[in-house]
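J.: 3D, please:
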Amino acid sequence: MTAMDERPVDAGVLINELEGHLLIEATLGEGRAEAGRFSRQFGWLTDSQRVEVEERFAEVYVALAGVSWQRTVQRGAELRGEYEEAYRVLRRRVLSVWLFGMALISGAGVLIVSLARQ
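T.: You can find the predicted model right below:
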């Protein structure tokens, strides 16, 4: 909590932000490593050209990872919606079967009682 902001700090939000930053940094490191491997095959590049190629490669690598993450988030949301709908349908079916079973048991009980009174 800061002096200017009296709202309590949400630890979950902070952890998510930290994880995001760590993921981006790890991806940037992977991109730089891949860029180095990629540029080594071009022995004719000057040092400044190699640095530029590696920087661009790493930028594209991180951008592509970001697009992949966005697709993953989108697909996760779609799957969540599908599973929630399937759960609602299943819950309605179970409730319907349970209600039918209770009605059947109640009807059988009434029938037994009425037969016993005769």
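J.: only C-alpha atoms for contact and neighbour calcs from this point on.
T.: Noted.
J.: Summarise which helices and strands the host helix or strand of residue 100 is packed against.
T.: Secondary structure from DSSP states H and E places residue 100 in helix 47-117. Secondary structure elements in contact with helix 47-117, counted by 3 or more C-alpha pairs under 8 Å, 6 or more residues apart in numbering; DSSP states H and E, are helix 11-40.
J.: Could you also give me the structure for this next sequence, so I can compare it with the first?
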Amino acid sequence: MTHGGQHTPDDDRNGLLANAVEGYLLARTHQDRARREAEDLCARMPWLTTAQAEDVTRHYLHQRLELTRRMLLDTVERAAQLRQEYEDRYAALRHDLLKRHAACAAAVVACASAVTTLAWLLPR
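T.: This is a model prediction of the structure:
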């Protein structure tokens, strides 16, 4: 948020808080989904005792959440790599564009100088 066109520290804190809340809710959603999957798995194995079902659920939750964590970390890492690649490409394109503009400006100045010189020499 901006206040009168100004960025404030409260904006940063609010953004960080919103990101933290969103992350928490996302983590809870994944955990709830994993728990439902584990319960569905145990329901398909009616021969498990209550203790065994709880053990399977606990192991499944741990494995599933670890997998989700690794996938998210891989995604964050890849996003950082892509960001760097795009920034590098943008810098190269910008540098090339500036060189072209400088060359065009030099050509315009050279043409203007030639026209001015001709205009000055022709009447004589």
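J.: Superposing both, give me the TM-score.
T.: Comparison of the two superposed chains (TM-score structural alignment, normalised by the length of structure 1) gives a TM-score of 0.88, and 112 aligned residues with a C-alpha RMSD of 1.7 Å.
J.: before we move on, back to that, and for the helix holding residue 100 of structure 1, what span of structure 2 is it aligned with?
T.: Structural correspondence for helix 47-117 of structure 1: residues 50-120 of structure 2, per TM-score structural alignment.
J.: and the matching stretch, how far out from the chain's middle?
T.: The chain centre lies 9 Å from the centre of stretch 50-120 of structure 2; the measure is C-alpha atoms, centre = their mean, to the nearest Å.
J.: on that earlier part again, okay, the angle between the helix holding residue 100 of structure 1 and helix 11-40?
T.: Taking axes from the mean of the first three to the mean of the last three C-alpha atoms, to 10 degrees, helix 47-117 of structure 1 and helix 11-40 form an angle of 140 degrees between their directions.
J.: distance from helix 47-117 of structure 1 to structure 2 after superposition?
T.: Its match in structure 2 and helix 47-117 of structure 1 itself, once the structures are fitted together, sit a mean 0.7 Å apart by mean C-alpha distance after the TM-score superposition for structure 1.
J.: so how far is residue 85 of structure 2 from the spatially most central residue of structure 2?
T.: Among the residues of structure 2, residue 79 comes closest to the average C-alpha position under C-alpha atoms, centre = their mean, at 5.0 Å. Noted for residue 79 of structure 2: a distance of 10 Å to residue 85 of structure 2, by C-alpha to C-alpha, to the nearest Å.
J.: go on, residue 95 of structure 2?
T.: 15 Å.
J.: for residue 119 of structure 2, same thing?
T.: From residue 119 of structure 2 across to residue 85 of structure 2, the span is 50 Å (C-alpha to C-alpha).
J.: and what of residue 71 of structure 2?
T.: As judged by C-alpha to C-alpha, residue 71 of structure 2 and residue 85 of structure 2 stand 21 Å apart.
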